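Enquirer: I would like to see how this sequence folds:
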Amino acid sequence: MAERAQYEELVRQFSAFGAVKRELGRILPSDCPSGSAAVLTLLGRHGDMRMSRLAELLAVDMSVTSRHVTHLAERGWIDRSPDPADKRSRILHLTPDGTTRLEALSERTTQLLAERLADWSDEEVAQLTRLMARLRSSFDDSRAAAVPPRLPPPALEATEPTTRTPANT
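Expert: Got it, this is the predicted structure:
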């Protein structure tokens, strides 16, 4: 198991990774914020699905998912059709315009990553991809199992013993 200092450095790197996510977000068109892009990406990768499954994959509340879905449906990028198995539920699927939008978003993000990682070897990019997939999987596994994190205990600093005296009454 890694040392506590390694986990602390990892936390710092996650914070710094926010800058990468912000830059990726800046290249998205104004009518397709990152949450909407994530929905399009998941529908493109996993195919048609119920809203509850989409919320699960996004790891967000149903109300957040519903806002993203409404935004995309208003633009004609996804359709919501009744679920034949349960008429109360809706099945979400990409429209042809949604597929076109997803392809354009993918091209933008792929191009930016290719530019920023131009000095990385193919193996380094592949290693980063594997490690990020493994990290995500570890979090998926822990969310499903609700296992508390296993961190090494913090080092205890030596302190001077204190003595207490009863208060004068």
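Enquirer: From here on, just use CA atoms for contacts and neighbour counts.
Expert: Fine.
Enquirer: ok, now which ones touch residue 93?
Expert: 43, 47, 48, 49, 78, 79, 80 (C-alpha atoms under 8 Å, 6 or more residues apart in numbering).
Enquirer: Now with 6 Å, please.
Expert: Contact partners of residue 93, counting by C-alpha atoms under 6 Å, 6 or more residues apart in numbering, are 48, 78, 79.
Enquirer: ok, it to residue 123 distance?
Expert: Residue 93 sits 35 Å away from residue 123, going by C-alpha to C-alpha, to the nearest Å.
Enquirer: try residue 112
Expert: Separation of residue 112 from residue 123 (C-alpha to C-alpha) stands at 19 Å.
Enquirer: And these two? Which one has more around it.
Expert: Counted by other C-alpha atoms under 10 Å, residue 112 and residue 123 do not tie: residue 112 has more neighbours, with 15 against 9.
Enquirer: Give me the contact list for stretch 12-26.
Expert: residue 34.
Enquirer: Quick check: buried residues in that stretch?
Expert: For stretch 12-26, a neighbour-count test (16 or more other C-alpha atoms under 10 Å) marks 24, 25 as buried.
Enquirer: any idea how far it is from the chain center?
Expert: Computed by C-alpha atoms, centre = their mean, to the nearest Å, the chain-centroid distance of stretch 12-26 equals 12 Å.
Enquirer: Equivalent analysis for stretch 3-17, please.
Expert: 17 Å.
Enquirer: The structure of the following sequence is requested for comparison with the preceding one:
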Amino acid sequence: MSVTPNTASALVHCIFDLQRSVRCAAGAAPRHSDLGAAVEGVLRMISIAGETRASDIAARLGIGNSAMSRQVADLEEHGLVVRRPDPADGRAHLLSLSPEGRERLAEAEQRRTETIQALLSGWEEDRAHEAARIIADLNAALRAALQNSPRATKAGTTQDHKSATLAGVN
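Expert: I've put the predicted structure just below:
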């Protein structure tokens, strides 16, 4: 049996509420860097993909190439990413995280993890694990459905379980 309109609507509202809660939780975390959620999302995608083109990251994040280009220029200026010519296409460049980028991303992920852990201090481990499993299952189902959609992009197709549950706002 397929999902009813009422249930689909409830899921949409719950997902939006979860996104807002995660953004608020991120805001509650002590800030030790000037990285914003969008920058962290780009760094995370580059980390997951390894050396990759900016256009591929833009497609996975569902943003335009011009917005991605601005993000990459800022990240490169701050020494967080390294750009080198793509040997397969001299017009394109491949991106990877610099050592500083890897360090800053790890610090940001640790802060987010500690914040969520503190905010969920009243939860039992089994409940949190089950919530992570359900969210991961929902993400996988949505990605699979999007891959079969003629209007779908690569958005979200490369996030692994860890990044999907830690990222929150990408």
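Enquirer: After superposition, what's the TM-score, could you say?
Expert: Once superposed, chain against chain, the TM-score is 0.77 (TM-score structural alignment, normalised by the length of structure 1); 148 aligned residues with a C-alpha RMSD of 2.1 Å.
Enquirer: ok so, going back, top of the contacts of residue 93 of structure 1 by neighbour count?
Expert: Within these, residue 78 tops the neighbour count with 24 neighbours, counted by other C-alpha under 10 Å.
Enquirer: If we ignore the residues flanking it in sequence, what's nearest that residue?
Expert: Residue nearest to residue 78 of structure 1 in three dimensions, not counting chain neighbours: residue 94, with 4.4 Å by C-alpha to C-alpha, 6 or more residues apart in numbering.
Enquirer: repeat for residue 165 of structure 2
Expert: Leaving out its chain neighbours, the residue that sits closest to residue 165 of structure 2 by C-alpha to C-alpha, 6+ apart is residue 132, at 6.4 Å.
Enquirer: Does the equivalent of the one you found over in structure 1 lie in a helix or a strand, and which?
Expert: Alignment note (TM-score structural alignment): residue 132 of structure 2 maps to residue 129 of structure 1. For residue 129 of structure 1, the enclosing helix or strand under DSSP states H and E is helix 122-145.
Enquirer: okay, and stretch 13-21 of structure 1 goes to which residues in structure 2?
Expert: Using TM-score structural alignment, stretch 13-21 of structure 1 corresponds to residues 14-22 of structure 2.
Enquirer: residue boundaries of the helices in structure 2?
Expert: Listed in chain order, the helices of structure 2 (DSSP state H) span 5-28, 37-49, 54-61, 65-77, 99-119, 125-147, 161-167.
Enquirer: Give the aligned range of the fifth one in structure 1.
Expert: Read it as helix 99-119 of structure 2. Across structure 1, the stretch matching helix 99-119 of structure 2 (TM-score structural alignment) is residues 96-116.
Enquirer: The lengthiest strand in structure 2 vs helix 65-77, what angle?
Expert: Longest strand in structure 2 by number of residues, with DSSP state E as the criterion: strand 89-97. Counting by axes from the mean of the first three to the mean of the last three C-alpha atoms, to 10 degrees, strand 89-97 of structure 2 lies at 60 degrees to helix 65-77.
Enquirer: Measure how far strand 89-97 of structure 2 is from the centre of its chain, please.
Expert: Distance, centroid of strand 89-97 of structure 2 to centroid of chain: 21 Å (C-alpha atoms, centre = their mean).
Enquirer: again, but for stretch 132-142 of structure 1
Expert: Offset of stretch 132-142 of structure 1 from its chain centre (C-alpha atoms, centre = their mean): 11 Å.
Enquirer: Compare the helices of structure 2 and give me the one nearest residue 89 of structure 2.
Expert: helix 54-61 (13.0 Å; C-alpha to C-alpha).
Enquirer: Measure the mean distance from the closest one to structure 1 post-superposition.
Expert: On superposition with structure 1, the mean distance recorded for helix 54-61 of structure 2 (mean C-alpha distance after the TM-score superposition for structure 1) is 1.5 Å.
Enquirer: Tell me, how many residues neighbour the equivalent of residue 78 of structure 2 over in structure 1?
Expert: The pairwise alignment with structure 1 assigns residue 78 of structure 2 to residue 75, based on TM-score structural alignment. Look at residue 75 of structure 1: counted by other C-alpha under 10 Å, it has 13 neighbours.
Enquirer: Return the distance of residue 75 of structure 1 relative to residue 97 of structure 1.
Expert: Residue 75 of structure 1 sits 9 Å away from residue 97 of structure 1, going by C-alpha to C-alpha.
Enquirer: Could you do residue 124 of structure 1 as well?
Expert: Taking C-alpha to C-alpha, one finds residue 124 of structure 1 at 35 Å from residue 97 of structure 1.
Enquirer: Equivalent analysis for residue 63 of structure 1, please.
Expert: Taken as C-alpha to C-alpha, the span from residue 63 of structure 1 to residue 97 of structure 1 is 24 Å.
Enquirer: Cool, thanks, talk later.
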